[in-house]
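> Next comes the sequence, and after it the predicted model I'd like to discuss.
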Amino acid sequence: MEFLSDALSNFTSPMILFFVLGFIATILKSDIEIPDVITKTLAIYFMIAIGLKGGFEISKSGIDENLYSAVFNSLLIGFFVPLIAFLILKFIGRFDSTNSGAIAAHYGSVSVVTFVTAISFLNSKSEPFSGYMVGMMALMESPAIFVSLLLVRIFDSQKIASLKSNTVDLLKESLFNASVVLFFGSLLIGLAVGEKGISVVKPFFIDPFNGVLTLFLLDMGMIAGKRISEFKAVGVFLFFFALIMPLISASLTIGLTNLFGFSTGDSLLFSVLAASASYIAAPAAVRIALPKANPAYYITMSLAITFPFNIILGIPLYYFILNLFR
């Protein structure tokens, strides 16, 4: 079966295996350590590299109706995914509005590293995708957070005071956080400089991409391994939610992108973005807006359950499902 072949190929890629190595090393209490400053530097590297390449690709293809359609789909996904997640948590899981909203914000927002891993997967399959998808990723980070917080206000009779008092801080954190600024800024620079400008930085930002991703995933594996101790706090329902919600989000997005006629590469990236869970932008916003929400829930779920599932099995699975309808 093609899915099993893709899953095995994905699992045996150096990037994924280094994630597994980091995870196992932490479980075995190895003293492997990557300094925080290097981790932050790698994250900045990815944001600039992806943005530059995306801007360059847009400069080649130009802005057309497909871009407007992609923006519409991004906003649609950013609205419905957190809504579905919130309703499942609130009425099936019976969680309070605060924790339901906090978790929904994470599952409605996106994971940069999952997106990067999906790009690597598409490159391994020689599957093309549009440069503007970088912009869609940045665009999808913030709407889900606002939708989730709006749902909390609607369903919580006490109207959580912090949602009112911290509105300015929340807007700043959601719209002007490092990832959004760097992605959009780098994309505009890539768009402005074109092929000649990209060739100057290509040896640093384009060619070593997979090698840097390997190092970054090693660190992510170590971080995920450290959350294992909090699995008991997550509980059975949230554990399975963290596995099933990505499948729901990806399936709905596959149907939507097929309806709008997106290419296989773009559809997969949209599906991966919808299925991913944020562990950078959303936690920062939630800490400001919903300080009473339990971090052991949303951090452990997004980073230690959904993230490994997506990069190891989810991406090839979504690709397989996508091709069933082609």
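Here it is on my side, so go on. Numbering: from 1, shown residues only.
> Could you use CA atoms for every contact and neighbour count after this?
Fine.
> what number of residues lie near residue 204?
For residue 204, the tally of surrounding residues (other CA atoms under 10 Å) stands at 12.
> now residue 259
When counting by other CA under 10 Å, one arrives at 9 neighbours for residue 259.
> Contact partners for residue 147?
Applying CA atoms under 8 Å, 6 or more residues apart in numbering, one finds that residue 147 lies in contact with 79, 82-83, 105.
> my bad, should have said residue 272
If a contact means CA under 8 Å, 6+ apart, then residue 272 has 114-115, 118, 250, 310, 315, 318 as its contacts.
> again with residue 17
Listed by CA under 8 Å, 6+ apart, the contact partners of residue 17 are residue 11.
> on that earlier part again, of the contacts of residue 272, just say which sits nearest to residue 53.
Closest to residue 53 out of the contacts of residue 272 is residue 115 (13.9 Å), distances taken as CA to CA.
> where's the closest one, which helix or strand?
With elements taken from DSSP states H and E, the one containing residue 115 is helix 112-124.
> any chance of the contacts of residue 147 in a markdown table, plus secondary structure, distance to residue 203 and neighbour count?
Conversion of the contacts of residue 147 to a markdown table gives the following (DSSP: H, G, I helix; E, B strand; the rest coil; distance: CA to CA, whole Å; neighbours: other CA atoms under 10 Å):
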| residue | secondary structure | distance to residue 203 | neighbour count |
| --- | --- | --- | --- |
| 79 | helix | 39 | 20 |
| 82 | helix | 39 | 31 |
| 83 | helix | 42 | 21 |
| 105 | helix | 37 | 34 |
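> and those as CSV, adding distance to residue 243?
Listed next are the contacts of residue 147 as CSV, based on distance: CA to CA, whole Å:
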residue, distance to residue 243
79, 20
82, 15
83, 17
105, 16
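> Put this next to the previous one:
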Amino acid sequence: MDIFFEIITTLAAQFQKPTLAFLMGGMLIAAMGSKLEVPEPVYKFVVLLLLLKVGLGAGISVRSADAMSLAVPAICAALLGVVIVIFGGKILAMWRGVSNADAMATAGLFGAVSASTLAAGMAMLDSEGIYYEGFIGALYPFMDVAALVTAIFLARMSAERRAAGTVQSDGTATMSSGGGGFGFGGGFDGQLAKGIIVDTIKSPAISALLLGIGIGLLARPEAVYESFYEPLFRGLLSILMLVMGMEAWARLSELKKVAHAYLIYGLTAPLLHGLLGFGMGLVAHHFTGFSAGGVVLLSIMAASSSDISGPPTMRAALPEANPSAYIGSSTGLGTPVAILSIPLFITLAELVIGF
């Protein structure tokens, strides 16, 4: 009974947070027929500021970390982000009616990291007096960027292949529809992949994110970061979520036949991803002496799903994807499950490694 009450409390708290509260608010006013609109130039400016802030913060945290100690855990974190997206997108796209764009956007958010969930894990370890490396916070950009770029690349690769169609004997092309997977069916086209990688890096969302990381790494932007980007961030994110909520309501009907797919994935993926992160953490522990607390936090990062960097990136890079699908399943379902699973990973680390 206590665990049931804890689940309900966690879900209620999640819906009260700005990310979901403004998303639900946008859906509500759209359902009431409101004519509220955010001009497209304003929306694009908001997204630019959000992604620059995320990138700057990531670059600053990586610059302040010890490079040698960071190397192996960072590689493990980046691999986790890529693997979660590849397999998550493939699993979701197998459901009939789930579009490739929706599958990859959802997998991208699950492969990326929730800073709030990571902070909750750190707070729990601190309360238990469990040691973890000080550079842990610098790991999240490696997993975050790897997951988001992989998701966008695979979604665009799939879109290009589908656009090419299947050439019939009469010279016409037919378009495929529905689910059915993504990626490299029919052989890997290196030239096509190269072009999509270049386009992905040049896209506004990834360009802004990478620019922020570069400036954070190579310059000293702390003053403007703390005085301008940090104070504005939560307010700008609320505007973005309001816009995405209105859009989500307009596209909610698309989910009627496949809602169960996102429900199942949202409830099970955090646990599976967390166990995968635990395995990668053990690899880092074996090669570098990565602490048991660090292994726990890497597991929590893998179990979490992005509620900050992911939504604006996906909205800008994959506008055809449905926010109802990828935000609802990640922030609405995945985040509470990830938070509730933190004690599981602590117990597992105690049994396997010991504190």
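Nice, thanks for sending it over. Since we're looking at a predicted model, the values are computed, not measured.
> ok, back up a step: report all helices and strands that the helix holding residue 115 of structure 1 contacts.
With contacts defined as 3 or more CA pairs under 8 Å, 6 or more residues apart in numbering; DSSP states H and E, the secondary structure elements packing on helix 112-124 of structure 1 are helix 264-275.
> cutoff 10 Å now
When contacts are defined as 3 or more CA pairs under 10 Å, 6 or more residues apart in numbering; DSSP states H and E, helix 112-124 of structure 1 sits against helix 2-11, helix 14-27, helix 36-61, helix 133-139, helix 209-226, helix 264-275, helix 307-309, helix 315-324.
> Out of these, flag the one nearest residue 101 of structure 1.
helix 264-275 (16.7 Å).
> In structure 1, what sits opposite residue 325 of structure 2 in the alignment?
In structure 1, the residue paired with residue 325 of structure 2 is residue 305, using TM-score structural alignment.
> Can you name the residues that contact the nearest residue to that match once chain neighbours are set aside?
Nearest residue to residue 305 of structure 1 in three dimensions, chain neighbours excluded: residue 242, at 6.2 Å (CA to CA, 6 or more residues apart in numbering). Neighbour list for residue 242 of structure 1: 103, 107, 234, 275-277, 298, 300-307, 309 [criterion: CA atoms under 10 Å, 6 or more residues apart in numbering].
> Show me what residue 131 of structure 1 aligns to in structure 2.
So residue 131 of structure 1 corresponds to residue 138, using TM-score structural alignment.
> again with residue 216 of structure 1
Under the alignment defined by TM-score structural alignment, residue 216 of structure 1 corresponds to residue 240 in structure 2.
> residues near its match, how many?
Neighbours of residue 240 of structure 2 (other CA under 10 Å): 24.
> my guess is it meets residue 25, correct?
No. With contacts defined as CA atoms under 10 Å, residue 240 of structure 2 does not count as touching residue 25, sitting 11.7 Å away.
> returning to that earlier point: ok, the match of residue 216 of structure 1 - contacts?
If a contact means CA under 10 Å, 6+ apart, then residue 240 of structure 2 has 19, 22-23, 26, 38, 43-44, 46-47, 50, 234, 311-312, 315 as its contacts.
> what about residue 79 of structure 2, which SS state?
helix (DSSP: H, G, I helix; E, B strand; the rest coil).
> Now do the same for it: its match in structure 1.
Taking TM-score structural alignment as the alignment basis, one finds that residue 79 of structure 2 is matched in structure 1 by residue 75.
> now that match: how far from residue 138 of structure 1?
Residue 75 of structure 1 is 11 Å from residue 138 of structure 1, where distance means CA to CA, to the nearest Å.
> and the two? which has more neighbours close in?
Neighbour tally, residue 75 of structure 1 and residue 138, criterion other CA under 10 Å: the higher count belongs to residue 138, 22 against 16.
> who's in contact with the more buried one?
Listed by CA under 10 Å, 6+ apart, the contact set of residue 138 of structure 1 reads 47, 51, 74, 109-110, 112, 175, 179-184.
> so where do the strands sit in the stretch 151-300 of structure 2?
For the stretch 151-300 of structure 2, applying DSSP state E, counting those that start in this stretch gives strands covering 166-167, 173-174.
> For residue 98 of structure 2, find the nearest of the ones you listed.
Smallest distance to residue 98 of structure 2 across the strands of the stretch 151-300 of structure 2 (CA to CA): 19.4 Å, for strand 173-174.
> Number of residues surrounding residue 261 of structure 1?
Residue 261 of structure 1 is flanked by 13 other residues according to other CA under 10 Å.
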